[in-house]
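# requesting a structural model of the entry that follows:
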Amino acid sequence: MTADFARIPVSSIHVGERQRPIDQDHAEAIAASMAERGLINPITVRRTPNAQKGATPYTLVAGGHRLTAAKINEWTEIDAMVVTADAAQAVLIEISENLIRNDLSALNRALFVAKYRETIEEMVGNIHRGRPKKGHDGPIFALPGKELSQRVQERLGISHRTYKRISQIAVHLHQDLRQAVRATEIEDDQSKLLKLAKLDVEAQLKLAAAMREGATFKAAMALIAPKAEPPALDLQGMLFARLSDIWSKADEATRRRFLDEVVSADDWSNLEDAA
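You can find the predicted model right below:
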């Protein structure tokens, strides 16, 4: 992949579908900084000479907030790194840049890593699976299962433990629940996201519906929490305890009368002989 630096017209850049939505407040903050200090890190674009019938010969790869900030400042030109990349490679570049940023939420980080692997898997489908030719020095994406996971971890600089956790969130957290936790404290709480991802689909959908109706996370969780079974009653134990209590309060005559009622004469003789 080659790259060149150039100053290009803002109007010549096609934005297209982005992996990360633009946060307008964040873009305005960047615009204020750029107005004072200029653009420190150039955006990244790729050449797409036929896009929109040639009206936008460049397509944005990375730097959506910086490009939006330039438009807010009414800049007509912007510094850019122009890379030679196809659409899939552009997605990998965008995700890689976003993953090194500190302002990503735990949810977005998980989804970005999943998208990174998904993109590589799509590329693998278009690559011959034979061994690389002698002298090949490019990236080898044609890797199966475990090896591909390892390569993703190495490329993104994350541990196996981190990769496993964020993959669970990305794969098992239902899209309805993803939207429900957006802009809440849960979006950046990996432990709670993992807990939600382990719920079955029905429970996740109920939780998402409750949160859309305005329920707090705690209240919504209470709605799907399994109700504890009441402890089984020990009826005989309760009767024994009551009988023991009554017996302790009875005098000798009452106890004798009771025993006369429940014990036959022959039984009394046997009890007296045994005594």
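# okay, CA-based contacts and neighbour counts for the rest of this
Noted.
# residue 173 contacts residue 195, doesn't it?
No. Contact criterion C-alpha atoms under 8 Å: residue 173 and residue 195 do not qualify, at 9.5 Å.
# these two - which one has more neighbours?
Neighbour count, other C-alpha atoms under 10 Å: between residue 173 and residue 195, residue 173 has more, with 22 against 12.
# excluding chain neighbours, what is closest to that one?
Nearest non-adjacent residue to residue 173, counting by C-alpha to C-alpha, 6 or more residues apart in numbering: residue 197, 4.5 Å away.
# and that neighbour, how far is that from residue 151?
Taking C-alpha to C-alpha, to the nearest Å as the measure, residue 197 falls 24 Å from residue 151.
# next, the structure of the following sequence, for comparison with the previous one:
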Amino acid sequence: MADFRKVPTHLVEMPGDRLRGVDENHAKAIALDVEKHGLINPITVRGPFGAKGGTYSLLAGAHRLRAVQMLGLEEVETMVVHVNGGWSSLLIEIGENLFRNDLSKLDRAMFVSKYREAWEAKYGKVGRGRNSANIAEFLDQAGLVSFSDHVATRMGLSKRSIEAAQEIAQKLHPELRRALSGTPEADNQAVLQRFCKASSDAQCDAARRIRSGAKAKDELRNVGVVPDQNGSAALERLTAAWGRLSKKDRREFVRDHRAELAAFIAEAGADE
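Reported below is the predicted structural model:
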């Protein structure tokens, strides 16, 4: 259940454990748009808590809330949801943020990981088969066997990209994630995956050097990871381009290359 209403801006509180911080420059850009057009997309909150006039807990829309605060607006348009805390609230936050196009590869990796974590905490482990009763609700909503298929379909990205995101979230050390956050390399999936091949100690050393001013790409060599020369950059560009295609364009591409694709699929099946 959810309803739309205006609530006093000062009553909306931002939890300290949110997955994504607020970029002040991004919030300023949103503020300019809000000042001109109003807040088109309401923030999402849970509450109110306490007696009449109690506070609300922000679930999604941190940048929009910050923009409203910058403008000094006394009220903010909200969608108020009536859910319990914990994973239900987290699913709403991730659900809104994960399927945005402005996430870096690093941000996306963390949201994909948390999205799966939330699903498994709420519904049970996500497996490949359809016979597990504790994932019935997940499968009903997804209509797919694979978690990667589900997220890939909703985001318009390839399954390979989603699997890469899970690898980055699972293997990139938190210290290195923090050091890379906000850098150009945070949006370079190939670089992130190469760092994943280094040991935890090597990643921590690289993080310290990056925070001291070293270039992230130079650190790939320092941790003993040599850039792949076998076409991974081209594959990365192809994967990204496929993710940007509309369904119509994808169908046309497959139709135009049907014979070639069928031959590759048959060859790959024979190798397995």
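# follow-up on the earlier one: and residue 197 and residue 151 of the first structure? which has more neighbours close in?
Set residue 197 of the first structure next to residue 151 and count neighbours by other C-alpha under 10 Å: residue 197 wins out with 20 against 15.
# wait, what's in contact with the more buried one?
For residue 197 of the first structure, the contact set (C-alpha atoms under 8 Å, 6 or more residues apart in numbering) comprises 168, 169, 172, 173, 174.
# ranking these by neighbours, who comes first?
Ranking those using other C-alpha under 10 Å puts residue 169 first, with 26 neighbours.
# hang on, it in a helix?
Yes. Counting by DSSP: H, G, I helix; E, B strand; the rest coil, residue 169 of the first structure is found in a helix.
# in contact with residue 189 of the second structure, which residues?
105, 106, 164, 236.
# can you flag the buried ones in those residues?
Applying 16 or more other C-alpha atoms under 10 Å to the contacts of residue 189 of the second structure, the neighbour count classes 105, 106, 164 as buried.
# mean distance, the top helix by length along the first structure to its aligned residues in the second structure?
The longest helix of the first structure (DSSP state H) is helix 106-124. Its matched residues in the second structure lie on average 1.0 Å from helix 106-124 of the first structure after superposition (mean C-alpha distance after the TM-score superposition for the first structure).
# which of the contacts of residue 189 of the second structure are conserved in the first structure?
Under the criterion both residues aligned by TM-score structural alignment, their matches' C-alpha atoms under 8 Å, the contacts of residue 189 of the second structure that remain in contact after alignment to the first structure are 105, 106.
# and the contacts of residue 189 of the second structure as JSON lines, adding distance to residue 32 of the second structure?
Putting the contacts of residue 189 of the second structure into JSON lines (distance: C-alpha to C-alpha, whole Å) gives the following:
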{"residue": "105", "distance to residue 32 of the second structure": "27"}
{"residue": "106", "distance to residue 32 of the second structure": "27"}
{"residue": "164", "distance to residue 32 of the second structure": "36"}
{"residue": "236", "distance to residue 32 of the second structure": "35"}
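# which members of the contacts of residue 189 of the second structure are the farthest-apart pair?
In terms of C-alpha to C-alpha, the contacts of residue 189 of the second structure reach their longest pairwise distance at 106 and 236, which sit 14.7 Å apart.
# check which element follows the helix or strand encompassing residue 179 of the first structure along the chain.
Here residue 179 of the first structure is covered by helix 175-181, with elements defined by DSSP states H and E. Next along the chain after helix 175-181 of the first structure, taking DSSP H and E as the criterion, comes helix 190-197.
# and that following helix with helix 106-124, angle?
For helix 190-197 of the first structure against helix 106-124, the angle by axes from the mean of the first three to the mean of the last three C-alpha atoms, to 10 degrees is 70 degrees.
# so helix 190-197 of the first structure matches what in the second structure?
Alignment of helix 190-197 of the first structure against the second structure: residues 189-196, by TM-score structural alignment.
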